[in-house]
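In: pasting a predicted model and its sequence here:
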Amino acid sequence: MGQLSLLLSGAAIAALSMPALAQQASGDDGAEGVRADIIVTGEKSARTLQQTPTSIAVVTPEKIERETLITIQDVYNRTANLSETYGSSGFTIRGISNSGVGAGGQADAASVYVDGAPIPKWALYGGPTDMWDVQQVEVLRGPQSTIQGLNALAGGIVITSKEPSLTRWGGDARLLWTEYDGRTFSAAAGGPIIQDELGIRLSAERRNDRGLIRNVTRGGYDDALKSLNLRGKIKWMPQAIPGLEAVASYNRVRRDGGYLYEYARTDVPNYFSRRISTGDQPSRGKIDSDIAVLNISYPLADRLKLSSVTSWNRSKVHSRIDTDGTAQDSQAIDNRYDYKTLTQELRLNYDSDRLSGLLGAWYYRRTGSLQQNSRVNIATPTSTIAALLRANGATAAQASFLSTAYAAQLPVIPVTYFAQQPEKVETMALFGDGRFKLTERLTLIGGFRFDHERNRYVAETVTNFNGTLPNANFLGAAYAPVIALINQGVLGLVSDASSPLAGTSRTFNAFLPKAGISMDWTPDITTAFTVQRAYRSGGSSQNPARAELVPYDPEYSWNYEGSLRWKWLDGHLMLNAHVFYMKWKDQQVTAYFGRNAYDYNTVNAAGSHLYGFEVEANANVARGIDLYASVGHVRTKFDNFDLPVGATSSVDLTGTQFPYAPRWTLAGGINARFGPGFTANLNANYRSFVFTGVGQDQGQYKVGGRTVVNGRIGYETGRWSLFAFARNIFNEEYMQYQYEAIHQAILGEPQTVGIGASVHL
C-alpha cells in the first residue's frame, strides 16, 4: 500500500496548495478553466452529477484514453467500493457480489447495461463490455430497485457508447501492442447521411492475445484470446417532426478465449513469472452476443417528454474447464448457455422549476436454457454407507470398518452428469421517481416501484456411474454379500440424482418505496438523505443429489444513505461523499443435507447488514495538471443463519463477512500536459484483503491486499498520438483466489508494457 499512500499524499498536498494555483490558472487564457458539468443518465433523467444524490462514479472518454482502459474489469479495479470477484466472473458493489453473497439463488443482485440492454451475468467476462468507442460508464452504488427494478439490489453499471454526429464526418482508430503478443486494432467512423437529420456511426475492435498460462500437457496457452466487437448506430432527428429523436443500435460480439477464470499451478518454482497449467481438457470460453436497441423520444409538451426503449439480446456461451487440473482424464465441466432477453420501457419525464420526475412502465422477458455435460468425482460418503449398513443389521463398529475399507477401494464415485434447465422469467412493473422543491433550497425526493414477476424453472437430469466398482471379494468371500450391497447402494445414490423433466412456476409481487430530502446550502454545497427498499426475486433451485426442485422466496433490504456534493473554486475542486447503511433479511443461501457433496439447494436462511462510505475528489491544480482520488470503505456481517429442519450444513455464516468484500478500496492519479504536446498519466489502486469463501473457517480462504500502479506517457497533436503504457509497473505479485489443496490459484496480471498509436479525424 506504500506506493498508493505516497501518491494520495501527494494529491492531498497539491490540493492544499491549490487556491493560489487555481487563481493563477483562472487568470491565464491557456488554462483549462471551470470543469464542465458531467451529465448522468443512469437514473433515466438527464441531471448533472452535482444534482444527483445517488452515489455514482463516472468514467469519461478522457479517463478511458488517459489510463488505457480496455475492459470493464479495468473500471472495476479503479473505482471506490467496486471490485472484481472470482477471476473475471463478476464484481462486487459495496461488498455485494453481482450474483448474491450467500451462494444461493439465480437472480442477479447487480447488473450491467449496454445502451439500455441488460447483459446476462454468464457473458460478463467476454461480452460487449469493452471500452472502445464508449462515451461514458456510470457505476451506480447502492440499491437502484426503484428505477432499475429487477437485479439491482446492490446497484448497477451503465455503459453508453458514442452516438453518431449529425453535423460532420469523423473517425477514430487505435493500435495497441503489449510485450506478451497482445494486439488490439480498433476503429470507428461516422457522420451525417442527411445533414442535421440522419447520422450513422460504425465501430469495430479486434483483440488477439497470446496468453500467459502455458499448458504443458496440451500445448498452447489456456488464456489465449481472440475477439471481435462490432457496433453500428443510426440517429434520426427528422426536421419534419421537430423534437423527435430515434437512435437504433446493433452490437455483435464474437469471443473465443480462456474460461471466465484461469488457474495456474503454485507447486512450481517462480509461479508468478512461470505460469503453467497441466489440465488435459480445454479450458475455454466462447461467447456469441447480439444486442439490438431502439430508443425513441418525443416532447409531448414544453416540459413533458415521452420515451420508449426497446432492447433485445441473445447470448450463447460455451464454457469448458478441466476441474481436476491434472494430466489425467478425470473431471471436466462443459456448460452451454443460450438465452434471449427482451425489454420494453415506456416513460414520461416531466421537468419544471418546482417539480421534476418520471413515470414509467416496464416489461422484461428472459427465456433460454442451461445445458450441463460434466464428469465429476464425488467423495465416497462413508457416513451414508455406514448408515446403510446399520439399517441392514450391522453394528456400529462393523459399519465403520466396512465403510472405511470400501472408501479405500473407491475414494471417489465418478459420475457423468447431464442436465438441461429451461427457464422463463417475466417481469412487469410500474415505477415513478420525483422531486418537489418546497423552497429554493429544500427539495423532497420520492419514488416507488411495483414489480410483478412470474418465473418458470424446469430441470431434467441424467446421471450414470462412470467407473469400476470394487470387487465384492476384496475383503474375502465372507464379506462379499455386504460389499455387493454397498455397490448397489452406491449405484442407487447415483441413480437418485437422475430425474425426468419437471418444472415449477412461481409468482412474486414487490412494492419498493423510496423517500428522501435534499438541501442546497449554497449553490456549490448540497446534502441529501434517502431511504429505499430493494429486493432480489425468488425462484426454484435443483438439488443435484436428490433431483428435486425446491422453491425459495425473495430477499429484501432497506438502505439508508447520506450524500454530500461540494464544489470549490469555480469547479476546480469537486468532492463527492456518501455514507450508507443496509439491513438485509431472508437472504438466499446454499444449504447442504448430508447425502453427499452435491446434496444441496437454495434456502432463505440468513440476515445481514453492511455499512461504509466512499469519497471521491477531482482537482484542477494548475494549467495542464489535474489530480483525482477516491477511497471506499465497507464492513459486512452475517447477523444470523437459521437452516431449515433436515439441513446438516457445517458452514455457519453467523458473524462472518461477505466473500470478495474488500474493506478498503483506494485509487488515485495525476494527469499532466507539458511541452508542445506531451501528456502523462500515473495512477494507482489498492484493494485490501478479501475472503474468497464463507463460514467460520473463511480465514483459511484469505487473499492478501494488493497495490497496482499504472502509467502512460505520450505525444499528441490535434489528429494523432503516440504513447507507451505500463500496467502493474512495480510487478506486484498477488492472487485473486488460491486452492492450496490442489496447488492452483488465480493470479493477478503481471507487469505489462505496451505501445500504441491513435488517430482522430
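Out: All right, it came through fine. Residues are numbered from 1 along each chain as shown.
In: contacts and neighbour counts: CA atoms only from here.
Out: OK.
In: mind listing the strands for the stretch 351-500 of the chain?
Out: 355-379, 412-437, 442-465, 499-522 (DSSP state E, counting those that start in this stretch).
In: can you lay out those strands as a markdown table showing mean neighbour count and distance to G232?
Out: Compiled in a markdown table, those are given as follows (neighbours: other Cα atoms under 10 Å; distance: least, Cα to Cα, whole Å):
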| stretch | mean neighbour count | distance to G232 |
| --- | --- | --- |
| strand 355-379 | 18 | 24 |
| strand 412-437 | 20 | 29 |
| strand 442-465 | 20 | 33 |
| strand 499-522 | 17 | 36 |
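In: take a look at this one as well, against the first:
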Amino acid sequence: MEYGSHSRLMASGSLSEDLAGRIAVDDWARDNCIDYTNPAFAVGSTDRDHESHTIRAKLLWQPQEIPGFQGKLTFLHGMTNRPNWEAVTEPYEDLESATASNPSWRLRTNTTILDLSHDFGNGWTLFNQLQYSDIRIKRSTEPVNSGTVVLDQDVTSNETRATFGTPEDRISGVTGLFVSHTDSDELLDYRGTTPYDDRKDSLGLFAEATWRLADRRSLTGGLRYQRDDITRRGVSSFTPNLLDDDESFDAWLPKLALAHDLDRSSRIGVMVSKGYNPGGVTLNLTSGEYVPFDAETSWNSEISAASGCSTTGWN
C-alpha cells in the first residue's frame, strides 16, 4: 500500500502603496511503493521515499515617484528526494524487489534573483537580472564507498539587456551582456576518493533585431559572442595522474529567422542558428590518462507552426 500527501499555501497582497509581496509553499511526498524482500538489503543513509518541498517568496516595488521603474526580489527554495529507481522482480504484480540496495538522490537549491527594469517611455527599456544559486546534490549509496556522490555548487550571474521598439514597429530588437561565475566542488566515493574542484567563467555579448517586411512578415537576425574559461583540478582513485587543466573556448553564434503571421494568433516560420558547447577534459578509465576534448558546434534548422486559442475557440 502506498501513502502520500500534497499541500499548498499561498498568500499575497499590498504591503504599501509602492510595495507588494507574495509567498507560496508547495509540499508533496509519498512512500516508496516497492517492498524490498532481500534479507541482506542495505539501507544505510539512503532514503527510498519521494519528497518535494518548494518555497517561493517575491517582493514587487513600483515607486510612484519613478514612473516606468520596477524592482522585483525573488527567493526560491527547493528540496527533492528520489530513489534511484522503483523496479520490481518477478512476479511483477507483487511489487517486490530482491535487490540488495537502492541508491537515492537528494537535491537542495536556494536561489535569489533581483530584477530591475526601467521603461523610458520612448521605446527603450533597460533590464538587469542578478542571480545567485546555492546548490547541493547528494547521491547516497550503501555501502558508502559503492558510488556516493556529493556536489556543492555556487552560481552567480548577471544579465543586462536593452530593448527598443515593439512588435508592431518597423524595427525592434535587443542587445545585452551576460556574465556568470560557477564554483563546483565534486566528490565521488567509489574504489577510493575522487575529489575535483571546478571553476567556470562565462561571457556572452548578444544583439538581435527584427525587421517587419510587411504587415504579416518579419525577418529576425541575431549574433552572439560566447567565451568560457574553464578550470578543473583534482585527483582520482582511478589514476595516479594529477589533473590541472585550464582552458578557454569561444564562438560566434549567428541566427536568422523568417516568420509569417497567418492571423492574429497563428504563425509559421523557418530559422537557422548555430549552437555551441565548450570543451574540457575527461578521464580515460582504460589508460588512466586525462584526455582533452574540443568544443562542440552545430547548425540547427527549424520549421515551425504555432497557434493560440481565444475564449471562443481556436483562431
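Out: Noted; the coordinates are in hand. All values reported here derive from a predicted model rather than from experimental measurement.
In: TSV for the strands of the stretch 351-500 of the first structure, including distance to G155 of the first structure?
Out: Listed next are the strands of the stretch 351-500 of the first structure as TSV, based on distance: least, Cα to Cα, whole Å:
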stretch	distance to G155 of the first structure
strand 355-379	18
strand 412-437	16
strand 442-465	15
strand 499-522	15
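In: out of those strands, which comes closest to I670 of the first structure?
Out: Closest to I670 of the first structure of the strands of the stretch 351-500 of the first structure, according to Cα to Cα: strand 499-522, at 29.0 Å.
In: list the helices and strands that closest one packs on?
Out: strand 442-465, strand 525-536, strand 539-543, strand 548-552 (3 or more Cα pairs under 8 Å, 6 or more residues apart in numbering; DSSP states H and E).
In: and of those strands, who's closest to L6 of the first structure?
Out: strand 525-536 (29.2 Å).
In: which helices and strands sit right next to the closest one?
Out: The contact analysis (3+ Cα pairs under 8 Å, 6+ apart) places strand 525-536 of the first structure against strand 499-522, strand 555-568.
In: other residues contacting the shortest one?
Out: Meaning strand 555-568 of the first structure. The contact list for strand 555-568 of the first structure (Cα atoms under 8 Å, 6 or more residues apart in numbering) reads 50, 53-55, 142-143, 153, 524-538, 573-588, 604.
In: mark which of the residues you listed are buried, thanks.
Out: Neighbour-count burial within these applies to 50, 53-55, 142-143, 153, 526-538, 573-588, 604; the criterion is 16 or more other Cα atoms under 10 Å.
In: any chance of the helices and strands packed on strand 525-536 of the first structure in a markdown table, plus distance to W236 of the first structure?
Out: Output for those, formatted as a markdown table (distance: least, Cα to Cα, whole Å):
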| stretch | distance to W236 of the first structure |
| --- | --- |
| strand 499-522 | 36 |
| strand 555-568 | 36 |
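In: now for these, which one comes closest to G447 of the first structure?
Out: From these, taking Cα to Cα, the stretch that ends up closest is strand 499-522, at 4.7 Å.
In: any idea which element L306 of the first structure lies in?
Out: strand 304-321 (DSSP states H and E).
In: that strand vs strand 355-379, what angle?
Out: Relative orientation of strand 304-321 of the first structure and strand 355-379, computed by axes from the mean of the first three to the mean of the last three Cα atoms, to 10 degrees: 10 degrees.
In: mean distance, strand 304-321 of the first structure to its aligned residues in the second structure?
Out: Mean deviation of strand 304-321 of the first structure relative to the second structure after superposition (mean Cα distance after the TM-score superposition for the first structure): 0.9 Å.
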